[in-house]
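Chemist: I'll drop the sequence and a predicted model, then ask my questions.
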Amino acid sequence: MALSNLSSYLDAVDNYSDYPDYSYEEPGGVATAPSHQPKDAARILSVVIYSVSCVLGILGNGLVIAIITLKMKKSVNAVWFLNLAVADFLFNIFLPINIAYTAMRYHWVFGTVMCKLNSFLLILNMYTSVLLLTTISLDRYVSVVFPVWAQNHRSTGLASAVCLLIWSLGVAMSCPALVFRDTAQARGSVICFSNFSLSRNGSQRAEALLRHRMVNVSRFLAGYVLPITVITFCYVAIVLNLRRNRLAKSRKPFKIIVSIIVTFFLCWSPYHLLNLLETEPDGIPRSVFEVSVPLTTALAASNSCMNPVLYVFMGQDFKKFKVTILSRLVNALSEETGHSSIVHRSFSKMSSMTEKETTVL
């Protein structure tokens, strides 16, 4: 492909994409020597974040998977946490590819098929994780607000069926990565990017921009706005219900709830907001994307290693429990802890049994 055609081609597809693809300069441009310090600093910091997330994610999520499958009796909580850990673990396994890509100044050496598959699995992790977290929130909401219904209908079979539906939805919503991700030569490097024009000649700029907007807006709505709205509603309802029924005797539940929601916002908000800005690249300097996309993507990726901490370890009071990490994990994942204890207490209260102190999450 001629350099002039490649230039128009890259312009036409608006190649700001889901993952950092900024290894090249515009072919045919004026030879200048701009400072690349911010861009390089962002790239190096991204490699560090990816590496830490990869190590912690594989260890943390791998430990959760091992404990649930080998040490625990099957329960609804175990089904939720197992699927969440598997989604994050899959993501972490493929993180070394992104680490290598970023460390090599965004030079893709793994081929077009792996470019598509890698991006597909990364987006699949995003959807399955956020849908699972939303489902966990709904499950806790139902268990607290409708304890009688939950006691009669909440089962591992239903939880497994819901998880199968979540994985199916995640696969369907991640398919655009298989369609649009592509590789191309650019100034001696190979980039893995989103080819929304589905061509190599730059003749479909309007169609490419429309596809880009549709993919990014739908991802913003389905992968961020709707889940965070449901999650926030569920936990607000849980807090109000606990206060009204005086089931919570400390501020600890509120701290855990706030930490979950705030961490979700911190990790995913910059990523999704930048995705929206990508649909209007002409109004924003290219340098902004070159620095911001690697950092926001790495920040979103770091959420996969934080989940074991947020949804498992923070559910236990480390100052009171003088036990091993393994015991803490078993206690946190057990059906006897978390919102199931609230259900048990609700039934005990309705049966005029002695009410005992409990915790949330």
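Modeler: Thanks, I have the structure now.
Chemist: okay, CA-based contacts and neighbour counts for the rest of this
Modeler: Fine.
Chemist: show me what contacts P176?
Modeler: F120, V215 (C-alpha atoms under 8 Å, 6 or more residues apart in numbering).
Chemist: Off-centre distance for the helix or strand where it lies?
Modeler: Using DSSP states H and E, P176 sits in helix 156-180. The chain centroid and the centroid of helix 156-180 are separated by 14 Å, computed with C-alpha atoms, centre = their mean, to the nearest Å.
Chemist: Equivalent analysis for stretch 143-155, please.
Modeler: Worked out by C-alpha atoms, centre = their mean, stretch 143-155 lies 28 Å from the chain centre.
Chemist: now the end-to-end length of it.
Modeler: 12 Å (C-alpha to C-alpha, to the nearest Å).
Chemist: Stretch 321-341 now?
Modeler: Using C-alpha to C-alpha, first and last residues of stretch 321-341 are 18 Å apart.
Chemist: same question, stretch 140-156
Modeler: End-to-end for stretch 140-156, by C-alpha to C-alpha: 15 Å.
Chemist: then this one, side by side with the first:
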Amino acid sequence: MNPLKPRMGKKATLCVAASIWIVGTIISCPTLLFFTTYPMKDHILCYAEWPDGPSNHSRQEYVYNIVFMLLTYFLPIGSMTFTYARVGLELWGSKSIGECTQRQLDNIKSKRRVVKMMMIVVIIFAVCWLPFQIYFIITSYYPDLTKKPYIQEVYLAIYWLAMSNSMYNPIIYCWMNSRFRRGFQQFFRCCPFVRVTPDSASSHRRTDTERSFLYNGSQSPTGQRKWQTGPMRRVNTMLTSQLNQTTSLCCSSQDNPQGRPVKD
């Protein structure tokens, strides 16, 4: 976005990461402090016993659920949506000065694909975690819902959906990003049905390097000796030898036009 703006340093990055861990630990403290178990006939019940009352009958639990939703759901979605929207507007809305080269166009397309991929990740996150967040808000207003039949199965399905969010991210990365896809292929290359495809970026770099070698070799003898190696050096050596032989024959024919033997 702002290439001339100084980037966040290592210490600042560590402070931000440490702050996130501290906030996450504080948010999880009520679960450690107020949750308890109660033995039943065929199972053990785990529930929250808040200072002002049990679970689904506590005002403190309701406030905690609201704060938990704001910090762990709406804040991440809002920040990621704002960030990726700005990047998307910059990529799709800005126009470069002059005519773009093919490499610049490919680079812009690659960045746009990354923005699309990250927006899909945000949408999947919102869909997976929304039922989990709403469940606790609804049961706080209607505590009798927890006594309905099959409510435990419904909660487990909602909980599984929320926890499965991280499972979808690698699938999205592999589907929409060639580098991630090649990384997965390298990781699972021992499997017989996995075929490792060549990296397009590496081939482009190799082609550009070969072009640079050819350019340097054709412009100066020093560059030719320095850069050209292997088969290229052998080919150029043969061409140079043939050119020298041809030049020698031409010079000899000019000095002796009748084809007479030359005496020492």
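Modeler: Noted; the coordinates are in hand. Small disclaimer: the values here were computed from a predicted structure and weren't measured.
Chemist: contacting residues around the counterpart of P281 of the first structure in the second structure?
Modeler: Per TM-score structural alignment, the equivalent position to P281 of the first structure in the second structure is Y142. Residues counted as contacts of Y142 of the second structure (C-alpha under 8 Å, 6+ apart) are N56.
Chemist: gap between Y142 of the second structure and P149 of the second structure?
Modeler: Relative to P149 of the second structure, Y142 of the second structure is positioned 15 Å away (criterion: C-alpha to C-alpha).
Chemist: and what of S202 of the second structure?
Modeler: 58 Å.
Chemist: now swap in I77 of the second structure and tell me
Modeler: 33 Å.
Chemist: if you count what's nearby, which of those two comes out ahead?
Modeler: Remark: of I77 of the second structure and P149, I77 carries more neighbours, 17 against 9, as counted by other C-alpha atoms under 10 Å.
Chemist: Does that one touch V127 like I think?
Modeler: No - the pair I77 of the second structure / V127 is not scored as a contact, 10.9 Å apart, by C-alpha atoms under 8 Å.
Chemist: So which bit of the second structure is stretch 38-46 of the first structure matched to?
Modeler: So stretch 38-46 of the first structure is aligned with nothing, judged by TM-score structural alignment.
Chemist: the strands in the second structure, which residues?
Modeler: 35-39, 44-50, 53-54 (DSSP state E).
Chemist: and the angle from the second one to helix 10-34?
Modeler: What it means is strand 44-50 of the second structure. Taking axes from the mean of the first three to the mean of the last three C-alpha atoms, to 10 degrees, one finds that strand 44-50 of the second structure is oriented at 110 degrees with respect to helix 10-34.
Chemist: what comes up buried for strand 44-50 of the second structure?
Modeler: Residues of strand 44-50 of the second structure classed as buried by neighbour count (16 or more other C-alpha atoms under 10 Å): A48, E49, W50.
Chemist: That one corresponds to what range in the first structure?
Modeler: Counting by TM-score structural alignment, strand 44-50 of the second structure sits on residues 190-196 of the first structure.
Chemist: one step back: can you put the strands of the second structure in a markdown table and add distance to I20 of the second structure?
Modeler: Shown next, in a markdown table, are the strands of the second structure (distance: least, C-alpha to C-alpha, whole Å):
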| stretch | distance to I20 of the second structure |
| --- | --- |
| strand 35-39 | 23 |
| strand 44-50 | 25 |
| strand 53-54 | 29 |
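Chemist: Which of those sits closest to M167 of the second structure?
Modeler: Evaluated over those, closeness to M167 of the second structure peaks at strand 44-50, with 26.6 Å, by C-alpha to C-alpha.
Chemist: That closest one vs the first structure, average offset?
Modeler: Superposing on the first structure places strand 44-50 of the second structure at an average distance of 1.9 Å from its equivalents, by mean C-alpha distance after the TM-score superposition for the first structure.
Chemist: helices and strands around that strand, which ones?
Modeler: Other helices and strands packing on strand 44-50 of the second structure, by 3 or more C-alpha pairs under 8 Å, 6 or more residues apart in numbering; DSSP states H and E, are helix 10-34, strand 35-39.
Chemist: So what touches the shortest one?
Modeler: Outside of strand 35-39 of the second structure, the residues that reach it under the criterion C-alpha under 8 Å, 6+ apart are I44, L45, C46, Y47, A48, E49, W50.
Chemist: which helix is the longest one in the second structure?
Modeler: helix 102-141 (DSSP state H).
Chemist: Give me the buried stretch members for that one, please.
Modeler: So helix 102-141 of the second structure, judged by 16+ other C-alpha under 10 Å, has buried residues 112, 114-115, 117-119, 121-122, 124-126, 128-133, 136-137, 139-140.
Chemist: on that earlier part again, redo the helices and strands packed on strand 44-50 of the second structure as CSV? Include distance to G183 of the second structure.
Modeler: Compiled in CSV, those are given as follows (distance: least, C-alpha to C-alpha, whole Å):
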stretch, distance to G183 of the second structure
helix 10-34, 26
strand 35-39, 42
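Chemist: Provide the aligned range in the second structure for whichever strand or helix holds S8 of the first structure.
Modeler: If you go by DSSP H and E, S8 of the first structure is part of helix 3-12. Aligned using TM-score structural alignment, helix 3-12 of the first structure spans no residues in the second structure.
Chemist: Which residues belonging to that helix are considered buried?
Modeler: For helix 3-12 of the first structure, a neighbour-count test (16+ other C-alpha under 10 Å) marks L6, S7, S8, Y9, L10, A12 as buried.
Chemist: tell me the centre residue of the first structure?
Modeler: M126 (3.8 Å; C-alpha atoms, centre = their mean).
Chemist: in which helix or strand would I find that one?
Modeler: In this assignment (DSSP H and E), M126 of the first structure forms part of helix 111-145.
Chemist: Give me the angle between that helix and helix 252-278.
Modeler: Using the same axes, to 10 degrees, the inter-axis angle of helix 111-145 of the first structure relative to helix 252-278 is 150 degrees.
Chemist: Check which helices and strands helix 111-145 of the first structure sits against.
Modeler: helix 76-103, helix 147-153, helix 156-180, strand 181-186, helix 226-245, helix 339-350.
Chemist: what's the average distance of the third one to the second structure?
Modeler: In the superposition with the second structure, the average deviation recorded for helix 156-180 of the first structure is 1.2 Å (mean C-alpha distance after the TM-score superposition for the first structure).
Chemist: residues in the second structure aligned with that helix?
Modeler: With TM-score structural alignment as the criterion, helix 156-180 of the first structure aligns to 10-34.
Chemist: Which parts of that stretch count as buried, going by neighbours?
Modeler: In stretch 10-34 of the second structure, counting by 16+ other C-alpha under 10 Å, buried: nothing.
Chemist: could I get the buried residues of strand 44-50 of the second structure as TSV with distance to F180 of the second structure?
Modeler: Shown next, in TSV, are these (distance: C-alpha to C-alpha, whole Å):
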residue	distance to F180 of the second structure
A48	42
E49	46
W50	46
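Chemist: Having no further points to raise, I will conclude here.
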